[in-house]
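> Fold the following, please.
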Amino acid sequence: MATHSLTFRKEVLMKTFIVLSFVSFLTVFALYQYGYVSQPLSLITYSLRPIARTRATRTHTSGYLMPALIFLASGPQNNYMRFKHVLPLVALQNRTLVAYPIRNHKTQDNASEARNLSETFDIELLKKFVPVVTPYEFFRLCNGSAVVLDQGRGARGNLLKEIHRDTGLLFHAIKLNRANSKNASTFARRPSSLWKYPCIIYRPRSAPYHNVAQWKKTSKEAYHHLKKAPYLRSMGDEGERHICKGKEYLAFHWRNRSGEWCTTWGRKHLCNFTRLNLVSESPQLVKAFQNFMKLKNISCVYLAFPPFAKRMYDILRPHIPQLYTKEDLIKTVPSIAAYKNDNFVISLVEQEIVKRAVIFIGCSQSAWTKFAKFERADMNRSTIYLTAIKHMPKEVTAIN
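Predicted coordinates:
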C-alpha cells in the first residue's frame, strides 16, 4: 500500500513538473514575441500625454523616437550630451520624444538603478518644444514593437534586454527590408529613408548631425528648452547664496584623468607617476592659481572634483581661505543635505553651482565639464581650461 502510494505521488509530481515547464516555455516565448508590460513602473512618476503640448508650428506628430541612452562604459554626463543632440533630430522629424531614464554612474554603489528623466531635466519645459511621452506610453501606443537602430561608439550589450532592465518593457524589433537596413546607419545624417516608420528606438550617436538641413536653427531652439529639473535649479540658487557669502566666485572642475585610469582600471603605474608630478609641481601650481585670482579680482573658489581626485583640494586649501566644496553645501543647505548620499543628484547640483560662477575653469576631456560649458554658453558665460592660466605647470594641465 505504501509503495503504491509513493508511486502515485511520484507520477503526480512528474506530470505537474512537465505541465509547469510547458507553461513556463510558452510564457517566455510569448514575452519574447509580443513584449511584456511589467507591473506599474516606479520610475515613471509623471503623467504625460502624447500629442497634448506641441510647438506652435506643429499640429501633429509623424511618430515616436525613444533615445535608448545605454552605453555601458559611460556615465550619465555622456548620456546627457547624446540626449542634447537627439532633441533637434526629434523636432526635424516632427516626432514625439520618449523620455528614456538615465542610469547612475557605473562607479556608484547603486549603479544599476535607472533614474527618471525628470530627475535631471525640466520635462514641462521640454514639452514646450516637442511632445513627450513615457516609455510605457510609447510601448502601449506602438503595440510593443519598434524599429531598432543600434548606433553609437561603445554601444555594448543587447539593446532590447538593457531597455527591459531599465523600464520593465520588452519590445519586439521590427525587421527592416534589405534596402532600408543599408540606410539604417545613415539615419542620423539622412533620416528621410526611415521617416515612414512611426515607432523608432535609437541608441544615439555621440556627435551632432551638422549636415541635416536647418540643424543649427533647430538645435538652438532645442537647447533653449533643455534645463535642469526645477528642484535642481532651486538647490543651485540656495547653494549660490550660501557659498562665498553671496559674492562672485570662480568655479574649478578638477579631474585627474590618469589618476582615474589607475583607480578605475587598475593601471597603477600611471596613477603613481601622476601623483608624483602633481605633488612636485604644487608650489608653482598654487602660485599660478593665486596670480590668476588676483588678476581677476576674485577671492573665492568653488572646487568640484570626484572622490578619488581630492589631492587638488589638499594642495589648494592651505593657500585659499575661501575654498568651498560640496561638503560645505551639504553642511549649510538643508535641501542639498537631504541628498548627501545620492551622488547622482549632488553631481547635478554642483553643475548648477558651476553654471552660476563668474569664471569657470573646466577639464577639457570631461563630459561633466562639457555639459556645464553648454549650459553656461546658453547664459552667455564662457569656459576656460588650465592651459589659459599663465605659468600653470604643463604636467598639471596634461593630466586634467
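> C-alpha from now on. contacts and neighbour counts both.
OK.
> And the helices in the stretch 201-350 of the chain?
Applying DSSP state H, counting those that start in this stretch to the stretch 201-350 of the chain gives helices spanning 215-224, 230-242, 257-265, 268-280, 282-296, 311-316, 326-332, 334-337, 343-355.
> and the angle for the second one with helix 343-355?
Orientation note: helix 230-242 sits at an angle of 50 degrees relative to helix 343-355 (axes from the mean of the first three to the mean of the last three C-alpha atoms, to 10 degrees).
> re the thing from before, can you say which of the helices of the stretch 201-350 of the chain is nearest to residue 70?
Closest approach to residue 70 among the helices of the stretch 201-350 of the chain (C-alpha to C-alpha): helix 343-355, 16.3 Å.
> follow-up on the earlier one: just the helices of the stretch 201-350 of the chain: most buried one?
Among those, helix 343-355 has the highest mean neighbour count (mean count of other C-alpha atoms under 10 Å), at a mean of 22.
> run this one through as well so I can compare:
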Amino acid sequence: MTNTSTRLLFPVHFWEGGPNWNYLSFRMLVAYAITHNRSIVMIPFHNHFVKGFTKGYRPFEETFDINRLRKIVPVVTPEFYKEVCGASIDFLVQFPISKMRKAMRKENRKRYERTRGDFKKLWDIHLPDTKRKRRNFTETERQMMKADEIRCLGIYGPRQIPNFLTEKEKAVFKHIDRYFRLSENIRSMGATVKSLLCGGKPYIAIHWRNRTGEMVEYHSIDCKTEEQCLHNLAMLSNASQVIAEAVGQFMKNLGIDCVYVAIPPRRQEFVERLRNIVRHVYTAHFITSRDNAELRRLEDDNYVLSLVEQEVCQGAEVFLRCGVSNWSEFVQIGRESLGKEVAYLRDIPNIPEEIYEFI
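The predicted structure is shown next:
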C-alpha cells in the first residue's frame, strides 16, 4: 500500500451548514482517514451567520488543537496536498441529489459552486464541474466502493451521504474524541471564564436556541408560512415562563443555584424570566464584560466567543442541550468523551410537549 503521507483526503465542505456542521463533518472524515490509512487535509472554517456576519474563514489551528489531533491521524496543509497531487482533486463523491426537491437541488448546486470558487481563490485548486450530473444513491455507493483506488481523494458533504461510515469506522469515534479538542487558546479562555463563573461553584449549562425565531428572521425553508412561524413564536414566548420554572425546579433538586445559558445574540424572553427564578444566571455578556482584554475582544468576534461558550458548557455539572442543533451535538460529543452528563432540555419535568420541537 502507498505510504500514508501520499494517500490524501481533502475535506470538501464549506457552505453546507454553519461552523459546527463543518466541525462534525470533519470529525467524520477523520474517522474515514484513520480506517483507510490516509492523511487528512486541514481546512479553515467560515464565520457564523449571526451578529454582523463577516465573510471569510478562520484558520483550522484557531479552532482545534492540531498537535493533539496529529497523535492519531496525519494532518497536512492544502499546500502540502498541492505538492503531492497538483492543483486538482480526484473527486470521489457528492451526496445524491437526484431525488431532492427542485428547490433543494438548486440550493445545493449553488453551495457547491460557491465551494468551487473558494477552492480556486484560496489555493488555486480546481474542483470538478458537476452541473450536468444527476447523482443517485446507487452511483454514490459505487463510488464509495472505489475510494481506496483514489490517491488524492476529495469527499463532499459526508454527513449528507447515506451510510457514509461503516460500523467499523464509527467504532473509532470514541478514540477520536479524546484527541479532537478545541485549541489551547480556546481552552485557556474557557478556563478563565469557568474560574470566574459562579464564584467557582458548580453550575449547569443550557443551550437555548429559539428555532422558531430563527425561522422568521432567516426565512428558513423549514417554515411553511410566515404566519405559522409567528404563531409558533408566540406559543414559545407564552411557554417561556413555564420552561423557566421547570429549569428552576430542576436546579433546586440538584442543589445548584447557578446557570450559564448559551444563546444566539438576540433578545430572549426565556433568559429574562429565568433571572426572576434562579439566583445566578449568566450569558455571553458576562464573558465580554470582564476586566480582561482578551475576553472583551470577543464581543466583536462571535466565532471565538461561541467556541469559548462551548468550552464553558463542557465544564458544567449538567448540560441541557437543544433538541436539534449541531452546536449542542458538538458539546455533547466532547462531554461524553469525558464521561460527563448530557440531557435534553425538553426531557426535564414539566416541559409542555407541544413545544418539544422548538427547544
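> rewinding a little: how about a markdown table for the helices of the stretch 201-350 of the first structure, with distance to residue 99 of the first structure added?
Shown next, in a markdown table, are those (distance: least, C-alpha to C-alpha, whole Å):
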| stretch | distance to residue 99 of the first structure |
| --- | --- |
| helix 215-224 | 15 |
| helix 230-242 | 17 |
| helix 257-265 | 30 |
| helix 268-280 | 39 |
| helix 282-296 | 42 |
| helix 311-316 | 37 |
| helix 326-332 | 29 |
| helix 334-337 | 25 |
| helix 343-355 | 18 |
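> I'd like to know which of these is closest to residue 108 of the first structure.
Checking those against residue 108 of the first structure by C-alpha to C-alpha gives helix 343-355 as the closest, at 7.6 Å.
> which residues in the second structure does the helix or strand that that closest one is followed by align to?
Towards the C-terminus, the helix or strand next in line after helix 343-355 of the first structure, according to DSSP states H and E, is strand 359-362. Under TM-score structural alignment, the match for strand 359-362 of the first structure in the second structure covers residues 318-321.
> And residue 387 of the first structure? What does it align with in the second structure?
Aligned partner of residue 387 of the first structure by TM-score structural alignment: residue 346.
> Relative to residue 334 of the second structure, how far out is the nearest residue to its match once chain neighbours are set aside?
Among residues not flanking residue 346 of the second structure along the chain, residue 356 sits closest, at 5.7 Å (C-alpha to C-alpha, 6 or more residues apart in numbering). Applying C-alpha to C-alpha, to the nearest Å, the value for residue 356 of the second structure to residue 334 of the second structure is 24 Å.
> And residue 158 of the second structure, by the same measure?
20 Å.
> Can you find the partner of residue 263 of the first structure in the second structure?
Here residue 263 of the first structure is matched to residue 217 in the second structure, going by TM-score structural alignment.
> With residue 290 of the first structure instead?
Per TM-score structural alignment, the equivalent position to residue 290 of the first structure in the second structure is residue 248.
> I'd guessed that match sits against residue 279; true?
No. Using C-alpha atoms under 8 Å, residue 248 of the second structure makes no contact with residue 279, being 9.3 Å away.
> The closest residue to residue 251 of the second structure other than its chain neighbours - how many residues pack around it?
Spatial nearest neighbour of residue 251 of the second structure, excluding adjacent residues (C-alpha to C-alpha, 6+ apart): residue 257 at 6.4 Å. Using other C-alpha atoms under 10 Å, residue 257 of the second structure has 19 neighbouring residues.
> just to revisit the earlier point, next, count neighbours for the residue nearest to residue 346 of the second structure.
Around residue 356 of the second structure there are 15 residues (other C-alpha under 10 Å).
> Please give the element, helix or strand, for the residue in the first structure that it lines up against.
In the first structure, residue 356 of the second structure lines up with residue 397, judged by TM-score structural alignment. Assigned by DSSP H and E, residue 397 of the first structure belongs to helix 394-399.
> roughly how far apart are residue 18 of the second structure and residue 97 of the second structure?
20 Å.
> Revised request: answer the last question for residue 204 of the second structure.
Remark: distance between residue 204 of the second structure and residue 97 of the second structure (C-alpha to C-alpha) = 41 Å.
> can you tell me which residues contact residue 174 of the first structure?
145-148 (C-alpha atoms under 8 Å, 6 or more residues apart in numbering).
> Rebuild those residues as CSV, extending it with distance to residue 37 of the first structure.
Listed next are the contacts of residue 174 of the first structure as CSV, based on distance: C-alpha to C-alpha, whole Å:
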residue, distance to residue 37 of the first structure
145, 12
146, 15
147, 18
148, 18
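> Just name the closest of these to residue 162 of the first structure, please.
Closest approach between these and residue 162 of the first structure, by C-alpha to C-alpha: residue 148, at 12.8 Å.
> Need the counterpart of the closest one in the second structure.
Counting by TM-score structural alignment, residue 148 of the first structure corresponds to residue 91 in the second structure.
> nearest spatial neighbour of that match, skipping sequence neighbours?
residue 154 is the one closest to residue 91 of the second structure (C-alpha to C-alpha, 6+ apart), at 4.8 Å.
> Hmm, the one you found is touching residue 29, no?
No. Taking contacts as C-alpha under 8 Å, residue 154 of the second structure lies outside contact range of residue 29: 10.3 Å.
> overlap in contacts of these two?
Residues touching both residue 154 of the second structure and residue 29 (C-alpha under 8 Å, 6+ apart): residue 11.
> Could you find the closest non-adjacent residue to residue 333 of the second structure?
Nearest residue to residue 333 of the second structure, sequence neighbours excluded (C-alpha to C-alpha, 6+ apart): residue 177, at 7.2 Å.
> Which residue in the first structure aligns with the one you found?
In the first structure, residue 177 of the second structure lines up with residue 223, judged by TM-score structural alignment.
> Isn't its match up against residue 85?
No. With contact defined as C-alpha under 8 Å, residue 223 of the first structure does not reach residue 85; the gap is 9.0 Å.
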